[in-house]
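In: Show me how the following folds:
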Amino acid sequence: MQINRSGTSDKLACLPRQCAGAMPPDGSPHRRPAQMLSCRPETLQLRKIAIAAICPWRYCNLAIGAAVGLCYGLMRKAVDPGGSKLRILIVRLSALGDVIHTMPLACALRDCLPQATIGWLVEDRFADLLEGHRAVDILLTVQRRWLCRPGEVLRLRDRLRRLQFDVAIDAQGLTKSALAAWLSGAKRRIGYGRPWGRELSRWLNNELVDTRSVHAVPRHLELLAPLGVTAPAVEFSVPIDSKAQQAADTLLGELGIANRYVVIHPGASWPSKRWPADRYAAVAVHLARRWKLPVLVLSGSRQEQQTAAQLAAALPEMIQPAPLLTLKQLAAVLRGARLYLGSDSGPLHLAAAVGVPCVGLYGPWPA
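Out: Just a heads-up that it's a prediction; the model follows:
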């Protein structure tokens, strides 16, 4: 029998695969000998070449499959349901009242997923209110109209990608907020379905929640259902800043206002939301004369400063216009008020968030 170069006999190499090298346990010959196949030398050579070419790919496929399985297991371990290593990005860019309405969402995440890392992307003009918030580990800011500047978009993308967020929650439902969530690279992008998912947000987010709540706060909380968070308690936890509180106390002392005072804000972003200034003045005079309550009138622009001066002129000894305040100082001033009166605006929602009794005047938009 001729031995080939591989060290095996020609006849043995030509045996059917199920018989080649197979011997009974007792070492005796096969009871039913397999049929010997005659193979030419060139056929043997082609077979060896084919086996040498196929086997490495077979082992590579096994290696790739094992690597993919290992990576998938590591990913499942890194993003476990308990949220111990979950990295979550909240996207609520504006405006003041809407940012305040989103605070309970952050608090619910912190309470239900205490080990998770929570980031918040917001426009820089509202960032002061979130600085030091107990639920926010990473505070990220962008300028207003950032989407109109390609360089700003690329820089935001780089910042977000470096933080490696697993989940992004679009609590605004607009193209700009959904695009920011998409730029983060998060695999799960939770956002609103209809009707609150507007513009291109429903195409950019990949987990849509059809909410049923009418008010903004419970509606935002419904976005947490895909993360297993249902019916959480509503808590705002507006940060208390010691320096801002000291500045507020100094201001109230200079104006001669004691602890019992009323805050009025006659301004609003939309003209249709504004109540006439003379009616605010009539209410302020009534509170001052009938209930002996000093009134502090807030303003956020030059036009509102003129309205505040108009109210103060009705009863100068009891009604005082406040200077322009930072958001932290505004929160400190509101905390000491007995009552808040104003239109549908950010200060109204901030007053409610810090626990002040409020009278809100709503016009074209439901409460």
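
In: CA atoms for contacts and neighbours, from now on please.
Out: Fine.

In: Pull the residues that contact the helix or strand in which Lys328 is found.
Out: Here Lys328 sits within helix 327-335, counting by DSSP states H and E. With contact meaning C-alpha atoms under 8 Å, 6 or more residues apart in numbering, helix 327-335 is reached by 126, 128-129, 240-241, 244-245, 247-249, 263, 340, 347, 350-351, 354-356.

In: any idea where the strands of the stretch 101-250 of the chain begin and end?
Out: Per DSSP state E, counting those that start in this stretch, the stretch 101-250 of the chain carries strands over the ranges 117-123, 138-142, 167-170, 188-192, 207-209.

In: how about the closest residue to Leu224 other than its chain neighbours, what does it touch?
Out: For Leu224, ignoring the flanking residues on the chain, the nearest one in space by C-alpha to C-alpha, 6 or more residues apart in numbering is Thr230 at 6.8 Å. Applying C-alpha under 8 Å, 6+ apart, we find Thr230 in contact with 221-222, 224.

In: What of Gly69?
Out: Contacts of Gly69 by C-alpha under 8 Å, 6+ apart: none found.

In: Could you also give me the structure for this second sequence? I'd like to compare it with the first:
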Amino acid sequence: MRRALVARLDSVGDVLLCGPAVRAVAAGVDEVWMLCSSIGAEAARLLPGVDRVLEWDCPWITAHPPLATPEQLARLDALIAEAAPDVAVILTSFHQSPLPLALHLRLGGVERVTAASADYAGTLLDVRLRPGEEFPEDLPEPVRALTIARAAGFDLPDGDDGRLRMHAGRAPAEFDGLVSPVVVHPGASATSRRWPAERFAEAVALLHEAGRDVVVTGGSDERELTRLVAGAGSSALDLGGRTDLASLAAVIARAAVVVCGNTGPAHIAAAVGTPVVSLFSPVVPAAQWAPYRVPHVLLGDQDAPCRGTRATECPAPGHPCLSSVDAADVVSACERLAPAGRQEVSI
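Out: Predicted coordinates:
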């Protein structure tokens, strides 16, 4: 039995974007275990090629990191011992370091570790890719992850086109009967990436007036937001807090188009082949994080002052990157991507 451990320690969208790399690793080993944060683990369980998911919140990567205590690091060491991988592939974005995890993997007896690191890795990595030297810094995130997997000796099998993929569940019963709906997801974990809720509500009302079925989605902590955007149910079906990740994927797979920011549902849409109207804040580069290999329209000022800051709260007064977009722009983009009358897709 040859087992690989693939690590991606941040959020849902980040985990979905490494799907092609995971499938490449799975094609070359008997088992793939993934090490993910408690937030990203749900997405990992829906990736083809993953046999088991280990959850651990990383003090140097997760958005709301736990303290780096002996107890927290001992949990990591116990998970590595449980996995007992023959090889490990650490997947990170350009601003994240793989080296602390590589040290724990090495101390745990993992004989072959691969990662991308701008910093000198000494004996911590067997295969080290240098960003900006051995591959460009502006690669789309799925390509970056697949590049790391290939350096580790893994590649996609014949017939795999390298697109994002995920397993979907069942949509809520209320969703049945809707015809080519527009799915609107107004939330995002970072306020810098959110279009104003009032603009979302206006766009939903305009879509409803145009005769489109509209569904508003959100997490259990976003019910107030989704109720506002859905017009208290008068303009859209409000599914706020009523889907897990698998059922949300089912809803999005049956949509004509998805309207959202740079957040997990944009990558879910790419994984199930649904076009995206992307309200994209340039705090991170669109070249790396835009919906991958799926039709999309990018809205937002990509040259706004927040460009490239990675800010979670908007650093520019008035949120100019997204406040420049009005509801009519979104409705027009929906019509470009999915003209009214498109037939509903079954999954």
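
In: Pick the most buried one from the strands of the stretch 101-250 of the first structure.
Out: When the strands of the stretch 101-250 of the first structure are scored by mean count of other C-alpha atoms under 10 Å, the highest mean neighbour count falls to strand 167-170 (a mean of 27).

In: which helices and strands does that one pack with?
Out: strand 87-91, helix 175-183, strand 188-192 (3 or more C-alpha pairs under 8 Å, 6 or more residues apart in numbering; DSSP states H and E).

In: what's the distance between that strand and the middle of its chain?
Out: Relative to the centre of its chain, strand 167-170 of the first structure is centred 4 Å away, using C-alpha atoms, centre = their mean, to the nearest Å.

In: In the second structure, which residue range corresponds to it?
Out: Matched against the second structure by TM-score structural alignment, strand 167-170 of the first structure falls on residues 87-90.

In: Over to stretch 51-58 of the first structure?
Out: Here stretch 51-58 of the first structure fails to align to any part of the second structure, judged by TM-score structural alignment.

In: do stretch 260-276 of the first structure as well
Out: Using TM-score structural alignment, stretch 260-276 of the first structure corresponds to residues 180-196 of the second structure.

In: First-to-last residue distance for the matching stretch?
Out: One end of stretch 180-196 of the second structure to the other measures 25 Å (C-alpha to C-alpha, to the nearest Å).

In: can you give me the offset of the helix holding Lys328 of the first structure from its chain's centre?
Out: Mean C-alpha position of helix 327-335 of the first structure versus that of the full chain (C-alpha atoms, centre = their mean) differs by 25 Å.

In: mean shift of that helix relative to the second structure?
Out: The superposed helix 327-335 of the first structure is, by mean C-alpha distance after the TM-score superposition for the first structure, a mean 1.6 Å from where its aligned residues fall in the second structure.

In: Give me the mean distance between the helix or strand just after that helix and the second structure.
Out: From helix 327-335 of the first structure onward toward the C-terminus, using DSSP H and E, the following helix or strand is strand 339-343. Following the fit onto the second structure, the mean deviation recorded for strand 339-343 of the first structure is 0.5 Å by mean C-alpha distance after the TM-score superposition for the first structure.

In: between strand 339-343 of the first structure and helix 327-335, how many degrees?
Out: Put simply, strand 339-343 of the first structure runs at 120 degrees to helix 327-335, going by axes from the mean of the first three to the mean of the last three C-alpha atoms, to 10 degrees.

In: neighbouring contacts of strand 339-343 of the first structure?
Out: Residues from elsewhere that reach strand 339-343 of the first structure (C-alpha under 8 Å, 6+ apart): 261-268, 273-275, 334, 348, 351, 356-362.

In: Could you check how far the aligned residue in the first structure for Asp213 of the second structure is from Ala281 of the first structure?
Out: Structural alignment places Asp213 of the second structure opposite Pro294 in the first structure (criterion: TM-score structural alignment). For Pro294 of the first structure, the distance to Ala281 of the first structure equals 13 Å [C-alpha to C-alpha].
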